[in-house]
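Asker: Quick one, structure for this:
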Amino acid sequence: MSADGERWVLLNASPDIGAQLRASPALWPRHGLRDSAIEAVVLMDSQIDHVAGLLSLREGSRLQLYCTPESHEDLTGSLPLLKALESYSGVSWHPMPLEPGGGTWHEIAGLRLQAVPVPGKAPPYSPRRQAETRSDNAAVLIEAPASGRRVFYAPGLARVGEAERRCLDGCDTVLVDGTFWTEDEMVAAGLGKKHAADMGHLPQCDGPHGPGMLKALDACTARRKVLIHINNSNPILDEDGPERAELVRRGIEVAFDGMELEI
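Answerer: Next up is the predicted model:
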């Protein structure tokens, strides 16, 4: 994301970040072979799929990394990526502690960001995996100063309670967890033994744990509602399927590679 088209902030760093950068001319070097338009990286958590791409950013300038103390603990302990990066670009850590109702607003590359705690799970490798806390999973509120509009970005969301509803309703655009269509999707497809709740994700459909993401988005007042972080087992990826038709009927979008949003 960028406020000026020159300085960019990454939200998470997935394993395919190299391919993403090559497909995005705005992020290509401008002032030398190892120049980068990436001003900072903001992590929602320390899940491997959200942090492995940090290693692909090792050859540029020192990484400006924003994350929670819990994520930093994982990335210097159980999965010591940040220690490894000190032998390359190095990392400057900017703590983003999670506070009920939201904490400090951070000014990053012309944007304002606030980390907010949301229900979820610590990574499987983390010693906190079995502890049900609100400190291992973050979402971010992003404000574009030029327009005053806000975006809610939450790729991992286990439940939508009152605090999450307030975030959703206060934004122009919401980008939320679209991992699974049903609670037992992975089990029913023979792809695993875990249910959506076991992995910290709220499915789109209602399930044994209560209303799904569709109900939450139906009640949301945001202008644009976009599902992100979609698992390859999710039938909403079939553009001609009934599940996609249901989303269209409800005014809910499905994110795709290369999608651009202007706020």
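
Asker: use CA for all of it now, contacts and neighbours both
Answerer: OK.

Asker: Would you mind confirming that residue 42 makes contact with residue 14?
Answerer: No. In this structure, residue 42 is not within contact of residue 14 by Cα atoms under 8 Å, at 11.8 Å.

Asker: which one of those two has more residues nearby?
Answerer: Comparing residue 42 with residue 14 by other Cα atoms under 10 Å, the one with more neighbours is residue 42, at 22 against 19.

Asker: quick one, what contacts the closest residue to residue 48 other than its chain neighbours?
Answerer: Excluding its sequence neighbours, the residue lying closest to residue 48 (Cα to Cα, 6 or more residues apart in numbering) is residue 123, at 7.5 Å. Contacts for residue 123 were tallied using Cα atoms under 8 Å, 6 or more residues apart in numbering; they are 46, 47, 48, 129.

Asker: let's go with 10 Å and repeat that
Answerer: 45-49, 71, 74, 129-130, 136-137, 199-200 (Cα atoms under 10 Å, 6 or more residues apart in numbering).

Asker: helices or strands up against the helix or strand where residue 249 lies?
Answerer: Using DSSP states H and E, the element containing residue 249 is helix 242-250. Other elements packing on helix 242-250 under the criterion 3 or more Cα pairs under 10 Å, 6 or more residues apart in numbering; DSSP states H and E are helix 213-218, strand 224-228, strand 253-254.

Asker: Take those and write them to JSON lines, including mean neighbour count and distance to residue 30.
Answerer: Formatted as JSON lines, these follow (neighbours: other Cα atoms under 10 Å; distance: least, Cα to Cα, whole Å):
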{"stretch": "helix 213-218", "mean neighbour count": "18", "distance to residue 30": "40"}
{"stretch": "strand 224-228", "mean neighbour count": "21", "distance to residue 30": "30"}
{"stretch": "strand 253-254", "mean neighbour count": "17", "distance to residue 30": "32"}
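
Asker: and the contacts of residue 123, which of them are in helices?
Answerer: Among those, the members found in helices (DSSP state H) are 48, 49, 71, 74.

Asker: any chance of those residues in TSV, plus neighbour count?
Answerer: Shown next, in TSV, are those (neighbours: other Cα atoms under 10 Å):
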residue	neighbour count
48	16
49	14
71	28
74	22
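
Asker: Take the residues you listed and write them to TSV, including distance to residue 30.
Answerer: As requested, the ones in helices among the contacts of residue 123 are exported to TSV (distance: Cα to Cα, whole Å):
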residue	distance to residue 30
48	30
49	28
71	32
74	34
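
Asker: To compare with the earlier structure, here is another sequence to fold:
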Amino acid sequence: MRITVLGSAGGGGFPQWNCNCPNCAGVRAGTVRAKPRTQSSIFVRPDHGEDGVLFNASPDILEQIRGSPVLQPARALRDTAIAGVVLIDGQVDHATGLFMLRERASPLPLWCTDSVAEDLSQGNPVLRVLSHYCGVARHPIALDGNAFEVPGVPDLSFRAMPLTGKAAPYSPHREQQVAGDNIGLTLFDRRSGKSLFYAPGLGAITPPVFEAMATADAVMVDGTFWTDDEMVRLGVSGKRAREIGHLPQSGEGGMIEWLTRLPAATRRMLIHINNTNPILDEDSDEHALLRRAGIEPCEDGMTIQL
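Answerer: Presented below is the predicted three-dimensional model:
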């Protein structure tokens, strides 16, 4: 399978439009060596075929499509390589790009859990709004360990598992999580036998989650914050990383510690990187530490072949 990282930043992108933290101010001024990033999303297609699956539809989807020719094969007057969309949660930065896909002649094929569908029909009624345009052909994602496929995308299958995290702020279960608010996905290529574990939002690593990570050929997981108190220390929020459903990279029990336990051959990548995270600065000690640990911060436009 071929994986294109369309966007690698957390909510708000990088630099964030209203932020003057050291990263955002520095990249605008040219004093910080860092690459701008759009909000996180990936596109996955089989080795033999043009059509694929969009995982998360960020508010930056139109910019991402313009910057990624693989999404527009131009086989007809109106065309797209997006055979279907899979959502890992109902957050604004992963779901509101669906609005931008409304100019279709047929309902948009969409896979999401029941709890995400509820949030996107009530708290943030994206699916109801789309019913006035192309409509949505919604397929539920089961959490029983059974794999599902997206028609038109041969050789690829997907298996979901519930994760510890946070539902969107407009969800009725924001503070009392239900299974399916946030999921991780194992993407499997039956032709090559390779797999990717994908979890851009990850609040804790349980034994089943670590097993899924350890048995995958590559992992692409939550890279939102470097420290638990990052936002508090910078004065941009009163909440810690774990309080809003993100496992920080550093510290005891952090993401780096878990990633270094994986088999040596596993490719390790971080996605959904918040604008405040010092790993964005390519000259920072934190960025160097990641590289020494064999961990890659994702960048917009990077491609992975498995």
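
Asker: in the helix holding residue 249 of the first structure, what's buried?
Answerer: Neighbour-count burial for helix 242-250 of the first structure, counted by 16 or more other Cα atoms under 10 Å, picks out 243, 244, 247.

Asker: Which single one of the residues you listed is nearest to residue 159 of the first structure?
Answerer: Closest to residue 159 of the first structure out of the buried residues of helix 242-250 of the first structure is residue 247 (19.3 Å), distances taken as Cα to Cα.

Asker: So what does the closest one match up with in the second structure?
Answerer: By TM-score structural alignment, residue 247 of the first structure lines up with residue 290 in the second structure.

Asker: now swap in residue 201 of the first structure and tell me
Answerer: Match for residue 201 of the first structure (TM-score structural alignment): residue 246.

Asker: residue contacts, the nearest residue to that match once chain neighbours are set aside?
Answerer: Spatial nearest neighbour of residue 246 of the second structure, excluding adjacent residues (Cα to Cα, 6+ apart): residue 203 at 4.3 Å. Contact analysis of residue 203 of the second structure by Cα under 10 Å, 6+ apart lists 163-166, 182, 222, 241-248, 255.

Asker: Quick one: map residue 256 of the first structure onto the second structure.
Answerer: Counting by TM-score structural alignment, residue 256 of the first structure lines up with residue 299 in the second structure.

Asker: Surely that match touches residue 279?
Answerer: No. Between residue 299 of the second structure and residue 279 there is no contact under Cα atoms under 10 Å: 11.7 Å.

Asker: Quickly list what's touching both of these two.
Answerer: With Cα under 10 Å, 6+ apart as the test, residue 299 of the second structure and residue 279 both reach residue 273.

Asker: Now do the residue nearest the centre of the second structure against residue 22 of the second structure, distance only.
Answerer: Residue closest to the average C-alpha location in the second structure (Cα atoms, centre = their mean): residue 200, at 4.1 Å. Using Cα to Cα, to the nearest Å, residue 200 of the second structure is found at 24 Å from residue 22 of the second structure.

Asker: how much space between the residue lying farthest from the centre of the first structure and residue 2 of the first structure?
Answerer: In terms of distance from the mean C-alpha position of the first structure, residue 32 ranks first, at 30.0 Å (Cα atoms, centre = their mean). Separation of residue 32 of the first structure from residue 2 of the first structure (Cα to Cα): 21 Å.

Asker: now swap in residue 128 of the first structure and tell me
Answerer: Noted for residue 128 of the first structure: a distance of 33 Å to residue 2 of the first structure, by Cα to Cα.

Asker: Neighbour count: the two, which is higher?
Answerer: Using other Cα under 10 Å as the criterion, residue 128 of the first structure and residue 2 rank with residue 2 on top: 19 against 15.

Asker: In contact with the more buried one, which residues are there?
Answerer: 8-10, 26, 37-39, 108-111, 144, 262.

Asker: what does residue 19 of the first structure give?
Answerer: Contact analysis of residue 19 of the first structure by Cα under 10 Å, 6+ apart lists nothing.

Asker: go on, residue 200 of the first structure?
Answerer: Counted by Cα under 10 Å, 6+ apart, residue 200 of the first structure has contacts 119-123, 132, 137, 156-159, 177, 179.

Asker: Which among these count as buried?
Answerer: For these, buried by 16+ other Cα under 10 Å: 119, 120, 121, 122, 123, 137, 156, 157, 158, 159, 177, 179.

Asker: Counterpart of the second one over in the second structure?
Answerer: In the second structure, residue 120 of the first structure lines up with residue 165, judged by TM-score structural alignment.

Asker: Against residue 91 of the second structure, how distant is its match?
Answerer: Counting by Cα to Cα, the gap from residue 165 of the second structure to residue 91 of the second structure is 11 Å.

Asker: count of neighbours near the aligned residue in the first structure for residue 212 of the second structure?
Answerer: When the first structure is aligned by TM-score structural alignment, the residue opposite residue 212 of the second structure is residue 167. By other Cα under 10 Å, 22 other residues sit near residue 167 of the first structure.

Asker: Does residue 167 of the first structure belong to a helix, a strand or coil?
Answerer: Three-state assignment for residue 167 of the first structure (DSSP: H, G, I helix; E, B strand; the rest coil): helix.

Asker: tell me the contacts of the nearest residue to it once chain neighbours are set aside?
Answerer: Spatial nearest neighbour of residue 167 of the first structure, chain neighbours left out: residue 152 (6.8 Å); criterion: Cα to Cα, 6+ apart. When contacts are counted by Cα under 10 Å, 6+ apart, residue 152 of the first structure touches 113-114, 116, 139-143, 164, 167-176, 222, 225.

Asker: Would you mind measuring the gap between the ends of stretch 95-115 of the second structure?
Answerer: Start-to-end span of stretch 95-115 of the second structure (Cα to Cα) is 13 Å.

Asker: Hmm, I typed the wrong one, I wanted stretch 29-43 of the second structure.
Answerer: Stretch 29-43 of the second structure: ends 31 Å apart by Cα to Cα.

Asker: cool, stretch 133-150 of the second structure as well?
Answerer: Stretch 133-150 of the second structure has an end-to-end distance of 22 Å (Cα to Cα).

Asker: Next, report how far it is displaced from the centre of its chain.
Answerer: 17 Å (Cα atoms, centre = their mean, to the nearest Å).

Asker: So between residue 299 and residue 279 of the second structure, which is more surrounded?
Answerer: Counted by other Cα under 10 Å, residue 299 of the second structure and residue 279 do not tie: residue 279 has more neighbours, with 27 against 24.

Asker: Over in the first structure, tell me which residue corresponds to the more buried one.
Answerer: Residue pairing (TM-score structural alignment): residue 279 of the second structure is matched to residue 236 of the first structure.

Asker: Sounds good, over and out.
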